[in-house]
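next comes the sequence, and after it the predicted model I'd like to discuss.
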Amino acid sequence: MKRQDFYFDLPEELIAQDPLEDRSSSRLLVLDKETGETSHHIFKEIVDYLNPGDCLVINDTKVIPARLIGAREGTGAKIEVLLLKRKENNVWETLVKPGKKARPGTRIVFGEGLLVGEVIDVVEEGNRLIKFEYEGIFEEILDQLGQMPLPPYITHQLEDKNRYQTVYAKHTGSAAAPTAGLHFTPELLKQIEEKGIDIARVTLHVGLGTFRPVKVDDILEHHMHSEFYHIDAEAAEKINRAKDNGGRVICVGTTSCRTVESAADENGRLRECSGWTEIFIYPGYKFKILDALITNFHLPESTLIMLVSALAGREHVLNAYQEAIQKRYRFFSFGDAMFIK
């Protein structure tokens, strides 16, 4: 399977730069994974497609304001640091720009000394391990100094940081938002529960590997970055119950999908568990848990469009994308949504 098999041409003006004022008023393309038939709706109408006994799986990770702009101690040169993965003893794996100047021993000052980082090692693909020094609570300092690590195709900073969080974000740790969840409002979630649909909360801390382009021609050679996930007993029970009673498990976003598929045993059962996943889902994959998916429109040749193609078939997905382009849907993180049923 070739990377080019998942290419489509997207006019740049269809890349959404800002979230809509009303989260649930984005558009919704419904795709039947068996027939390839499509229909067009408003996102809040998703409730009409969910049935009592179904289980909706949401990822309650919270994005940290992980983009820090600092100055190199001594020269004052600007350095940008992106926090990727927390290690122990105030050490983080980071992405540093410009990386060439960030050799071990380099010290970077943020917020006039509120936070100071020292590069202690170079790890895979040029990432840096940085040990931070500060007084007080790290999360509070980060909230004060950090910016949201928006994807590279979004060209300006957000006025309201919370618009890059889901309304149910709870557990801090992501470098990117699980964007399919951005369409939900508290009112819509209440309506869904009142209809008799269980909502299961799982956690997967999204890494920047999500945006990493597939650079190899043969997609089987692509290596996924590992991401941490957790499923508690309550979520596992809700998902298992839906399966047992003939309901569907509907994942909100590729991150929720990767979480349940990583954690499932060979019989398609879940239990309370935590771990790291590098699961890469592409056509030919047999889903153990997921029956349907709510997702955004993804980048050409990305692992995410490969995942949705595994569920609905590459041709159905690319045809639906062409239709979305013709109808001027908004694409990517702040864009419109698709329901694959």
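Looks like it arrived, so ask away.

hey, let's count contacts and neighbours off CA atoms from now on
Will do.

quick one: residue 309 and residue 317 touch, right?
Yes: counting by Cα atoms under 8 Å, residue 309 touches residue 317, with 6.0 Å between them.

need the residues touching each of these two.
Common contact partners of residue 309 and residue 317 (Cα atoms under 8 Å, 6 or more residues apart in numbering): none.

might you report the residue contacts of residue 56?
Contact analysis of residue 56 by Cα under 8 Å, 6+ apart lists 197-200, 249-252.

switch the cut-off to 7 Å
Counting by Cα atoms under 7 Å, 6 or more residues apart in numbering, residue 56 makes contact with 197-200, 249-251.

turn these into CSV, including secondary structure, neighbour count and distance to residue 131.
Shown next, in CSV, are the contacts of residue 56 (DSSP: H, G, I helix; E, B strand; the rest coil; neighbours: other Cα atoms under 10 Å; distance: Cα to Cα, whole Å):
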residue, secondary structure, neighbour count, distance to residue 131
197, coil, 22, 45
198, strand, 22, 42
199, strand, 21, 39
200, strand, 22, 36
249, strand, 27, 41
250, strand, 26, 40
251, strand, 29, 37
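
got another one to weigh against that:
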Amino acid sequence: MLFSLDPKSASGIIVISIVISAVVVATIILMARSGDRMVIEKLLLNTDSTSIKKHIGQGGSQKDRRVAIVLMMRDPNDIHEWLNYHMLKGVIRFYIRLETVDASEDQVTQLLLSYPQVTLQIGDPTKTPGSESHDPPGQRQMLRQRARVSEAIQMALKDGINWIVHIDSDELLECSGLVGDAINTDARPDTHTMVLKNFEAVYGKDKVDVSKSKKDGGCFTSKKVVDCSTEPCASYANGKAVGRVTPFLQEAGVHRFHYSGPLTDNALEMQAMYLVHYESCDFPKYMDKFLKLAGSEVSSFPFPYYNDSIAVARGGACVKPTPACKDEFAAVYTKYRTTDES
């Protein structure tokens, strides 16, 4: 294993390059379409029947379908399942920025270091190069995220990646077959950027029961998914970005790419692949997230779910934590994030 220290480390950033040979074997969740419902199927990565090598062998070479994902995350849920799922779908490289104060004590760090497919950057979320101390936390976070995407594009060029996708650690790419094939199904020769449609997972009411929720499969399980373009979703609904890796590809704000080269970009909304967002898939972390947001200077969001959750966090039951605090959070969570459907 080779560790290389980036010159930016003085600002709280360490870049770790991994030179390691390993076979990752893990149970993962594969999603398939069955009518309008999601079917969850457990598979074992790198078995004879599900090995990504076999999928590639059946479909030919990886020419023009080498796909990478870039993301920034902090305290993710079930990241091993997230990684293994996308590897099975044909993603060959992950450019990850993990925000943590103490990487030496972080179990997620150790897990990510075990994946040769991961190019890991560890960053201190309290330090943002190029920002001012009075900048809002959300703005500083976006600056760090945009910097990571720009760096990932340059690394993808060197790594021979054809397409790069910018999503989050609570989102899965859903398509029939391999991600690279789905992208090439939609892309035209003059297409350089595409947008993924948003779907959102909706959970059973027992998600607020922590012990039962874990037994039911963790983060990436749901009762149904809804199309955010036709039904109301609790969180954002403006999609995520896919970009063709060339010297002319640039980040264009959070979760968008821009093509600055000659001729015109035939930008498209993807049809062969979409995004499933598992918003607030862990109830205790949901409470912790909004208790922290309530203590920030953020006053409101364009989502009633967020605003109602912050109102609970700032209410009397949660200012001085009481048993009623969890009950009030559970009421909001049940309203926006669960369904009665069996």
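Yes, it's here. Values in this document were obtained by computation on a predicted structure and should not be read as measured data.

can you calculate the TM-score here?
Here the TM-score for the pair of chains, by TM-score structural alignment, normalised by the length of the first structure, is 0.25; 155 aligned residues with a Cα RMSD of 7.2 Å.

wasn't residue 116 of the first structure part of a strand?
Yes: Residue 116 of the first structure: assigned to a strand according to DSSP: H, G, I helix; E, B strand; the rest coil.

quick check: chain neighbours aside, which residue is closest to it?
Once flanking residues are discounted, residue 116 of the first structure sits nearest to residue 109: 4.6 Å by Cα to Cα, 6 or more residues apart in numbering.

check which residues of the helix or strand harbouring that neighbour are buried.
For residue 109 of the first structure, the host element (DSSP states H and E) is strand 107-110. For strand 107-110 of the first structure, burial by neighbour count (16 or more other Cα atoms under 10 Å) applies to 107-110.

report how many residues lie close to residue 286 of the second structure.
Using other Cα atoms under 10 Å, residue 286 of the second structure is surrounded by 16 other residues.

can you name every helix or strand that the strand holding residue 109 of the first structure contacts?
Here strand 107-110 of the first structure touches strand 67-72, strand 115-122, going by 3 or more Cα pairs under 7 Å, 6 or more residues apart in numbering; DSSP states H and E.

now tabulate those in JSON lines and tack on mean neighbour count.
Shown next, in JSON lines, are those (neighbours: other Cα atoms under 10 Å):
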{"stretch": "strand 67-72", "mean neighbour count": "20"}
{"stretch": "strand 115-122", "mean neighbour count": "20"}
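
export these to JSON lines and tack on distance to residue 61 of the first structure?
As requested, those are exported to JSON lines (distance: least, Cα to Cα, whole Å):
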{"stretch": "strand 67-72", "distance to residue 61 of the first structure": "17"}
{"stretch": "strand 115-122", "distance to residue 61 of the first structure": "25"}
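
which among the ones you listed is found nearest to residue 339 of the first structure?
strand 67-72 (31.6 Å; Cα to Cα).

which strands or helices does the closest one pack on?
strand 78-86, strand 107-110.

and the helix or strand following the first one, which residues are buried?
Beyond strand 78-86 of the first structure on the C-terminal side, the first helix or strand identified by DSSP H and E is strand 91-97. Under the neighbour-count criterion of 16+ other Cα under 10 Å, strand 91-97 of the first structure has 91-96 buried.

you'd agree residue 253 of the first structure is up against residue 305?
No: using Cα atoms under 7 Å, residue 253 of the first structure is not in contact with residue 305; the gap is 11.7 Å.

comparing the two, which residue is more hemmed in?
Neighbours were tallied for residue 253 of the first structure and for residue 305 using other Cα under 10 Å; the higher tally belongs to residue 253 (25 against 22).

residue ranges of the helices in the second structure, please?
52-59, 79-88, 107-113, 137-159, 179-186, 210-215, 283-294, 304-313, 316-319, 323-337 (DSSP state H).

thinking again about what came up before, nearest to residue 324 of the first structure among the buried residues of strand 91-97 of the first structure?
Among the buried residues of strand 91-97 of the first structure, and counting by Cα to Cα, the member closest to residue 324 of the first structure is residue 95, at 34.1 Å.

wait, that closest one touches residue 128, no?
Yes: applying Cα under 7 Å as the test, residue 95 of the first structure and residue 128 come out as touching, 6.2 Å apart.

measure residue 334 of the second structure to residue 194 of the second structure for me?
Residue 334 of the second structure sits 34 Å away from residue 194 of the second structure, going by Cα to Cα, to the nearest Å.

these two - which one has more neighbours?
Applying other Cα under 10 Å to residue 334 of the second structure and residue 194 shows that residue 194 carries more neighbours, namely 25 against 18.

show residues contacting the strand holding residue 109 of the first structure.
Outside strand 107-110 of the first structure, the residues that touch it by Cα under 7 Å, 6+ apart are 69-73, 115-119.

export those residues as CSV, with columns for distance to residue 41 of the first structure.
Output for the contacts of strand 107-110 of the first structure, formatted as CSV (distance: Cα to Cα, whole Å):
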residue, distance to residue 41 of the first structure
69, 41
70, 45
71, 48
72, 51
73, 54
115, 47
116, 49
117, 48
118, 51
119, 50
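
just the helices in the stretch 201-341 of the first structure please.
Here the stretch 201-341 of the first structure has its helices, by DSSP state H, counting those that start in this stretch, at 233-244, 253-263, 303-312, 314-326.

which other helices and strands does the second one contact?
Helices and strands touching helix 253-263 of the first structure, by 3+ Cα pairs under 7 Å, 6+ apart, are strand 55-59, strand 198-204, strand 292-296.

and those strands as CSV, adding distance to residue 244 of the first structure?
Rendered in CSV, the data for these read as follows (distance: least, Cα to Cα, whole Å):
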stretch, distance to residue 244 of the first structure
strand 55-59, 11
strand 198-204, 14
strand 292-296, 16
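
single out the most deeply packed of those.
Most buried of those, by mean neighbour count (mean count of other Cα atoms under 10 Å): strand 55-59, with a mean of 28.

what about the longest strand in the second structure?
Longest strand in the second structure, counting residues (DSSP state E): strand 193-204.

which helices and strands sit right next to it?
strand 224-227, strand 240-244, strand 268-277, strand 338-339.

of all those, which lies closest to residue 73 of the second structure?
strand 268-277 (14.5 Å).

give me the angle between the closest one and strand 193-204.
With axes from the mean of the first three to the mean of the last three Cα atoms, to 10 degrees as the basis, strand 268-277 of the second structure and strand 193-204 are set at 30 degrees to each other.

for strand 268-277 of the second structure, name the packing helices and strands.
strand 171-175, helix 179-186, strand 193-204.

tell me how many other residues crowd residue 193 of the first structure.
Using other Cα under 10 Å, residue 193 of the first structure has 15 neighbouring residues.
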